[in-house]
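Participant: just need the structure, nothing else, for what follows:
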Amino acid sequence: MEESPESFPIRIHEQGGNNPQYIDDDNLVDSIVRRLEQITPNMSQAPICRVVSTIRDVKPSVYEPQMISIGPYHHGKERLQEMEELKLAFLADFLTRNPKKDLAACISKIREHEERIRNCYADGLRMLDSDSVVGIITIDGCFLVELIIVVSGKAEPGSWARSMVWRFDDIVSDLFLLENQVPFFVLEEIWKTLDCDLAIEADDVLGFRPLRDAGDVNLLNLFIGLAVEYSSIGLPTLDDNSPLEITQQPHHLLDLLHSIIFPRWTPPDDIYTVVNTSHIPCAVELKRKGLKFAKAEHTLNDAFLSFSDRVISMPSVYIFDDTTPQLRNLIAYEQSILEVDYKISSFAAHVDDLIETAADVAVLRESGILHCGLGSDIEIANLVNELGKGVSINRMNVVCGDINKYYNSKKVAWKAELKQNYFSSPWQATAVLAAAFLLLMTIIQTIFAVLSYTRSNPG
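Facilitator: You can find the predicted model right below:
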């Protein structure tokens, strides 16, 4: 367990006394200096960090690896020890592919970058010594490179790779957790040491699903294929067959997944400006006011919501059993690093607005927007309601303002009330029209009776 930074020395004043029992400015200065030395200079910008408690506490298990640890944060946990032997076996297979590179060369390469590696973690890994950091990163990095070589079918798999096929989906799920990462540049450095031909296709691919061809055979393209094929986030961008271009090296695999969905952005100067983000009513209430929902052609990369001519358009949303961990970790990542846009956080917030109960789920599903693989609409509503907890977004969506303006219109409210009270069903509408017809006939009859009486009594 990580130790907390040294705290201040606390001394108690004597009861009723004018002077403190203990005064020692030098000791206090030394204490604060020691605490300052434990602070990592770039902790607010480090791409790998622990999930903040406000988000973690909603559902802690989705942020922790269930099968395999990658990187230092969950290394050594007893329930993950079984896979440590698998990682060592993959390391052995990787070294076999590199007859000119022994383990000492790999360790030396990683040690050259130790300071840069530490700077990638928010706490600077200050509780780990040099050998621990280099050892963990070397084994886990070589494991990931060997894994992608085998899964992509670029080389014949070793015997240990055959034993993990049935667990591969669970292993991949753990690769996209915020706290379970190694810097991507480390994987690139290890990749550069390879001394074998990866341009051919292996005869035995062990039944792995074929990865999407992302272009030339390089590490980044292979991991893009893995992210697209095995991601449980059914977002339109990932279903598109158009070429995927990642212009910048990702920080790690979770960042790669986020970059596939959204490109990297440059933070605006007013990033810390507090903005009151508009909430919108739930789907049932919006439908009651005459608004309709439609599946949009655009993706989340363009906009989550659009509103025109009483129609709210939004991309398809896919929610399955294994969607939650990746979605929650993407949200946690957005909340932790400045240079990542908050679009998935906005997605969670807006879907949370739209869905309050199972009835809202039904409205979106019937509109062709929501695609679910869970047991019931109530389960989906509960899952979505949890997504937005602890999540903050710092930008106003003007579409929400337009929706609320229409929703709060008195004219719209009057029409909605009229429709709900008198035209909510064909039978009710027929009854209202019949009553109106009878009333009209009664009025006409009364008018004719009055006219007839007037003519018969002119004086």
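
Participant: drop to CA atoms for contacts and neighbour counts, all remaining ones
Facilitator: OK.

Participant: ok, residue 349 - contacts?
Facilitator: 387, 388, 391 (CA atoms under 8 Å, 6 or more residues apart in numbering).

Participant: so it sits in a strand?
Facilitator: No - secondary structure of residue 349 (DSSP: H, G, I helix; E, B strand; the rest coil): helix, not part of a strand.

Participant: how much space between it and residue 395?
Facilitator: 12 Å (CA to CA, to the nearest Å).

Participant: now do residue 405
Facilitator: Distance from residue 405 to residue 395, by CA to CA: 18 Å.

Participant: the more surrounded of these two?
Facilitator: For residue 405 and residue 395, the more surrounded residue by other CA atoms under 10 Å is residue 395, and the numbers stand at 17 against 10.

Participant: show me where the stretch 1-150 of the chain has its helices.
Facilitator: 25-37, 53-56, 82-96, 103-112, 114-119, 130-151 (DSSP state H, counting those that start in this stretch).

Participant: next up, for comparison:
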Amino acid sequence: MAGDREDVIIEMKFPTEISKGIPNEGQLHEVMQQRLAVLPGEARKYEPLKLFRVPACFREANKVMYEPLEVSIGPYYQGRESLRSMEKYKWKVLRDFLSRNPDVGLDVYLLETKKLEADTRKWYGESISLGSDEFVMMLVLDGCFIIEYFLKRQNSEFDAFFGVAGWSVKSDLLLLENQIPFFVIHKLFSVHESLNAECNENCSLLELVVKYLPASDTFTRSKPPCKEINHLLHLFYWYLTFNATKIHSIISTPEEYGTFSGIESRYSWLESTGKDVKQEDITIPCVTKLHEAGVKFRLKKNFSHYFDITFKNGIIEMPLNVLNKPWCRLLTNIVTFEQNLPMQFRIGTSYAQLMDLLVNNEKDVVLLEKKGLIENWLGSEEAAAAFCNQLGSCGILDIGNHYFLDFMKDLRAYARLPWPRYRAKLMHDYFSNPWSLISILAAGLLLILTVVQTYYTISHA
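Facilitator: As a prediction, the model looks like this:
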């Protein structure tokens, strides 16, 4: 019940003596002690937030990346005026969902969801003001909306509303602040399918959802246990980084989250943690300057994860990056989602900061487009460069924990070799524009003609 929640905030009502500046130590001690007693968790034990608000320092710079455009999921945007049309439409979606299995009545969904209310409230990073009935109704409406959305996709059922707002709805479902716990969705789906709530490796809900996540064709076919998934964005993150880290296995386990026992040894990139790393170690030239220095760029077709960028023998290889509005929103939310993870596991944040270094302006974007590494759907190269630059400012990362630390060190070492440096200077000073090239060719041709003329003059003398 809502009244039994552990996260109830005790209102600070101070006695008259305290408000007038006359201390009453006994009463003050009692009020503060009550406030401490209802705090969730244990002292000095790190417990990650599961469903939290985007920090203001990131939100204010780019609200459109974090706020839903069409549909509100969960309590944070409940009742927003701009989303009211979809709130009304959720009832039609609920009716469609219930009609798929008439043997299961609405009362069953409400009863099973009611059992999850107390646990669900604890997952949010702030106290939820909705009453018990309102909260449960929201969970049922939103959870069934999500399931029905994917069922319509699976069955190729045309829906006019989803058709009009298709990409924005899909994008909204993966926003950090627009989530409900995955165990709520799983419970509703289990009731609908008349299955046990326990998840197994052949979970049909995961099979349904993953198929229609962005870039799903590149995902590994292994699936996580449902109990280890916090929400839809976390599920997508699990697949996006699966072969890079095992972050999915510790996100929902507080005791492992705090200690990381037995985890560091699995990943060579964690060994850089604690090393004496300087700012210059992660200062690398932009794409254009690297190209001038002889660095080649190639599309990596067989990559193990989305952030699989490598440098070897003077060649940078990376997967294709399709820059469109939904994908940009998703990457931004992934970087912000990682801010709740320890520094060692922020691979998306490392990627964002690497792209910020590689792309300074539109010239860098043009070059990456020519090499087939970027598809730009943002309208202009300037817009693409601006996104890469702002993405790097959406997260914080300690230098020593940068996923691409070795990559950048190797790149700097290569750029400092004599030939790449001379080549870069030659390209910048003499081949930076067509007129310089024409002048050099003309001078070379003149020199050749002069040598030929001198040779014939001497030979016929």
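
Participant: care to give me the TM-score?
Facilitator: After superposition, the two chains reach a TM-score (TM-score structural alignment, normalised by the length of the first structure) of 0.76; 405 aligned residues with a CA RMSD of 3.9 Å.

Participant: out of the helices of the stretch 1-150 of the first structure, nearest to residue 218 of the first structure?
Facilitator: In terms of CA to CA, the element of the helices of the stretch 1-150 of the first structure nearest to residue 218 of the first structure is helix 130-151, at 10.0 Å.

Participant: so that closest one corresponds to what in the second structure?
Facilitator: On the second structure, the counterpart of helix 130-151 of the first structure by TM-score structural alignment is residues 132-153.

Participant: give me the contact list for that stretch.
Facilitator: Contacts for stretch 132-153 of the second structure (CA under 8 Å, 6+ apart): 1-2, 73-75, 90-91, 93-94, 96-97, 109-110, 113-114, 117, 158-159, 173, 180, 184-185, 188-189, 208-209, 212.

Participant: please enumerate the strands of the stretch 201-350 of the second structure.
Facilitator: 296-299, 310-312, 315-318, 321-323 (DSSP state E, counting those that start in this stretch).

Participant: make TSV out of the ones you listed and add mean neighbour count and distance to residue 448 of the second structure.
Facilitator: Output for the strands of the stretch 201-350 of the second structure, formatted as TSV (neighbours: other CA atoms under 10 Å; distance: least, CA to CA, whole Å):
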stretch	mean neighbour count	distance to residue 448 of the second structure
strand 296-299	18	32
strand 310-312	16	39
strand 315-318	18	35
strand 321-323	17	47
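
Participant: list the buried residues in stretch 416-425 of the second structure.
Facilitator: Of all the residues in stretch 416-425 of the second structure, those buried under the rule 16 or more other CA atoms under 10 Å are 420, 421, 422, 424, 425.

Participant: ah, wrong one, I meant stretch 368-375 of the first structure
Facilitator: 368, 369, 370, 371, 372.

Participant: hang on, isn't the second one packed against residue 304?
Facilitator: No - with contact defined as CA atoms under 8 Å, residue 369 of the first structure and residue 304 do not form a contacting pair (11.9 Å).

Participant: okay, and the common contacts of those two?
Facilitator: Going by CA under 8 Å, 6+ apart, residues that sit against residue 369 of the first structure and also against residue 304 are 314, 315.

Participant: I'd like to know which of the strands of the stretch 201-350 of the second structure lies nearest to residue 14 of the second structure.
Facilitator: strand 321-323 (54.6 Å).

Participant: so which bit of the first structure is the closest one matched to?
Facilitator: Counting by TM-score structural alignment, strand 321-323 of the second structure corresponds to 317-319 in the first structure.

Participant: and the matching stretch against the second structure, how far off on average?
Facilitator: Its aligned residues in the second structure lie a mean 0.9 Å from stretch 317-319 of the first structure after superposition (mean CA distance after the TM-score superposition for the first structure).
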